[in-house]
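Participant: Here you go, sequence then predicted model.
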Amino acid sequence: MRMLSKRQVKELVLYSPQHIARLEAAGKFPKRVQLGSNRVGWVEEEVLDWLRARIDARDASQDTP
């Protein structure tokens, strides 16, 4: 299992850290994992699954007339 840093998540999803935190709080983004007293990370596969779901939703909306 690979963990992503805040910087890596920001670069991957192209959202600001503040927006990522808002999505997390709303239950619309994978939750961070506390790795140490001053370190958090996200499970890479969970973030990639979230991105895939966004792509799938986009593709599904394009299929409907």
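Facilitator: Sure, I can see it.
Participant: Please count neighbours and contacts with C-alpha atoms only from this point.
Facilitator: Fine.
Participant: How far off centre is the longest helix anywhere in the chain?
Facilitator: For the chain, the helix with the greatest residue count under DSSP state H is helix 44-63. Its chain's C-alpha centre and that of helix 44-63 lie 11 Å apart, by C-alpha atoms, centre = their mean, to the nearest Å.
Participant: put this beside the first:
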Amino acid sequence: MIERTSLSLTFIKRLRRDGNFPRAVPLGDRRIGFLEHEVSDWVASRVAMRPAA
């Protein structure tokens, strides 16, 4: 998700810890993934929060 959001891994971990990022999907031993549509929705919600120019 680093490429998709341009956020650092540390920041994504902080957002997840605080419940402000889509929930991870366990994929295997020490591996997680995210549902693309949930991340897209999250990005869209961030865009909607930006102030009008």
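Facilitator: Nice, I can see it. Keep in mind that what you see is a predicted model, and the values were worked out from it rather than measured.
Participant: related to what we said a few turns ago, so which bits of the longest helix of structure 1 are buried?
Facilitator: 44, 47, 50 (16 or more other C-alpha atoms under 10 Å).
Participant: from the residues you listed, which is closest to residue 33 of structure 1?
Facilitator: residue 44 (11.2 Å; C-alpha to C-alpha).
Participant: What is the aligned counterpart of that closest one in structure 2?
Facilitator: In structure 2, residue 44 of structure 1 lines up with residue 36, judged by TM-score structural alignment.
Participant: give me every residue that touches that match.
Facilitator: Neighbour list for residue 36 of structure 2: empty [criterion: C-alpha atoms under 8 Å, 6 or more residues apart in numbering].
Participant: Next, count neighbours for the counterpart of residue 13 of structure 2 in structure 1.
Facilitator: Structural alignment (TM-score structural alignment) places residue 13 of structure 2 against residue 21 in structure 1. Using other C-alpha atoms under 10 Å, residue 21 of structure 1 has 17 neighbouring residues.
Participant: mean per-residue distance, the helix or strand harbouring residue 21 of structure 1 to structure 2?
Facilitator: Using DSSP states H and E, the element containing residue 21 of structure 1 is helix 17-25. By mean C-alpha distance after the TM-score superposition for structure 1, the fitted helix 17-25 of structure 1 averages 0.6 Å away from its aligned residues in structure 2.
Participant: Which is the succeeding secondary structure element to that helix?
Facilitator: Immediately after helix 17-25 of structure 1, counting by DSSP H and E, sits strand 33-36.
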